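coordinates only, sequence not included:
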């Protein structure tokens, strides 16, 4: 299997069997999961998920989300309030454009609702599988265009083909930015009990090196990481002096609120 990021030959990394509740039942017919790792950039992917028939993959996703809807357990919920604050702060400082924005795979629109109610920002949502008919913020697939700001939250870990990654980037304007919320670390451990494997729909895992390669391939020149929001903002073009603007924000908050770097901010090193 070739690496989705750098096209190197991947190697077997480890295997996992979901044999504990609540996921043992929904994974019973799928069986052992084999993960492969790129020796060059570290990107790791489940070959089992990548090879699944579409019907099996969709059933697994439906079973998982049905479990979440009917359980008090909250797995990997994004920090919506902190993300909303980040969007407001960055918009006020000209770092991002919230007049041309999309939440890609935004689910039931939790972030959109927070932004509208508390910050007066309208965040349109596209989701291929979820649609709440009572909400007017959904964008049909046929109405998608390019946007100055494209957000995706807890999505990258669900993608199994390069085309899936590229289709998100294709929505970003030439002078726009992409905001991502996912786990990106220095190395993906060969540990079946690693916390980010708990949801059985998580199947693709980036390293700092693989993200550096990916954003270069896509034409992004710099990035900002906001630890409280657990988000990276990737810039194809810096519309303001980002270094000075980030320093100004940090001084206002009297904290290292945002971290700037040419290329990709390799923030997480310890795991």
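Done, it's in. Quantities reported herein were computed from a predicted structural model and do not represent experimental measurements.

from here on, just use CA atoms for contacts and neighbour counts.
Noted.

need the single longest helix in this protein, by residues.
helix 54-69 (DSSP state H).

and residue 126, how many residues sit next to it?
Using other C-alpha atoms under 10 Å, residue 126 is surrounded by 23 other residues.

what separation do you get for it and residue 112?
Using C-alpha to C-alpha, to the nearest Å, one gets 11 Å for the distance from residue 126 to residue 112.

what do you get for residue 86?
Separation of residue 86 from residue 112 (C-alpha to C-alpha): 13 Å.

more crowded one of those two?
Remark: of residue 86 and residue 112, residue 112 carries more neighbours, 22 against 19, as counted by other C-alpha under 10 Å.

re the thing from before, anything in contact with each of residue 126 and residue 112?
residue 103 (C-alpha atoms under 8 Å, 6 or more residues apart in numbering).

three-state assignment of residue 224?
strand (DSSP: H, G, I helix; E, B strand; the rest coil).

before we go on, here's another structure to hold up against the first:
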């Protein structure tokens, strides 16, 4: 890594400042910069709007006092100027709700590393980093990583990658997504049976339905008894000798004890003519 600090213009908002601070602190650490020289070294990379802001600080404090301030105080001034609270809250909210999208574990890892570096106060220990990382994994991966109880973030990331590759090979992600898609495409599927029963309950009766045919079981019984007899050409039933004629209804093919017709005549309520 080059020991030349990266220029800072102050035009990229909160993310630009946090990335620059992360970079400059790495440069200061590698170059073994003295604590009393850190501010002077970092301020040398200011350009444009950031340089104007630093010149105002020198005019207000004096160059000796400005360049000799503590590093943490210097960072606090920069955060106050270029990282307003609303911008910082947006990043914190994104980090708080960061989750893995589908099977794209690489994108999740990259964003997790970036936000955890920009917002170290949200994951200020290794245990907090592991907990937050597992929480954002896909459920079928996160549950198995939790069961393994990783002690380092590196081991959790390695196991998550292995599990992700296995689920991709077995098409577990595709099956899950297709099942969810079917549910979204057919949101009323689960209520289909209830709607069908509801519609049938209030269904109007069909008045055009054909009446049920009444079978003459007497004739059927008689036909079964004489099924080995020849078929009569007159009545179309199977019997020996003369045709059977019912003494009640007068129809052939059955006897009076098997007759199902009602011989009682109905009264006539027809139109009556007036007497002259």
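Looks like it arrived, so ask away. Keep in mind that what you see is a predicted model, and the values were worked out from it rather than measured.

work out the TM-score between the chains.
Overlay of the two chains. TM-score (TM-score structural alignment, normalised by the length of the first structure): 0.18; 79 aligned residues with a C-alpha RMSD of 5.8 Å.

before we move on, back to that, what residues of the longest helix of the first structure count as buried?
By neighbour count with 16 or more other C-alpha atoms under 10 Å, helix 54-69 of the first structure contains the buried residues 57, 60-61, 63-64.

burial check on residue 142 of the second structure, number of neighbours?
Here the number of neighbours of residue 142 of the second structure (other C-alpha under 10 Å) works out to 19.

name the nearest residue to it, ignoring sequence neighbours.
Distance criterion C-alpha to C-alpha, 6 or more residues apart in numbering; nearest residue to residue 142 of the second structure, sequence neighbours excluded, is residue 134 at 5.4 Å.

test my guess that that neighbour contacts residue 144.
No - applying C-alpha atoms under 8 Å as the test, residue 134 of the second structure and residue 144 come out as separate, 9.7 Å apart.

settle it for me: which of the two has more neighbours?
Per other C-alpha under 10 Å, whichever of residue 134 of the second structure and residue 144 has more neighbours is residue 134, with 23 against 14.

which element, helix or strand, includes the more buried one?
Assigned by DSSP states H and E, residue 134 of the second structure belongs to helix 126-135.

list the buried residues in that helix.
Buried residues in helix 126-135 of the second structure (16+ other C-alpha under 10 Å): 129-130, 132-135.

could these go into CSV alongside distance to residue 109 of the second structure?
What follows is the buried residues of helix 126-135 of the second structure, written out as CSV (distance: C-alpha to C-alpha, whole Å):
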residue, distance to residue 109 of the second structure
129, 12
130, 12
132, 12
133, 8
134, 11
135, 13
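
what segments of the stretch 1-150 of the second structure are helices?
13-30, 38-43, 49-61, 63-67, 71-82, 85-96, 105-118, 126-135, 139-148 (DSSP state H, counting those that start in this stretch).

pull the residues that contact the shortest one.
Right, helix 63-67 of the second structure. By C-alpha under 8 Å, 6+ apart, helix 63-67 of the second structure touches 37, 39-40, 57-58.

what's the ChimeraX syntax to select whichever of those residues are buried?
Buried members of those, identified by 16+ other C-alpha under 10 Å, are gathered into one ChimeraX selection as follows:
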select :39,57
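
the inter-axis angle of the biggest strand by length in the first structure versus strand 222-226?
When the first structure is parsed with DSSP state E, its longest strand is strand 172-181. Angle, strand 172-181 of the first structure to strand 222-226, by axes from the mean of the first three to the mean of the last three C-alpha atoms, to 10 degrees: 30 degrees.

from the contact counts, what lies against the following helix or strand past strand 172-181 of the first structure?
Helices and strands here follow DSSP H and E; after strand 172-181 of the first structure, the next one along the chain is strand 184-185. Contact analysis of strand 184-185 of the first structure by 3 or more C-alpha pairs under 8 Å, 6 or more residues apart in numbering; DSSP states H and E lists strand 204-207 as its packing neighbours.
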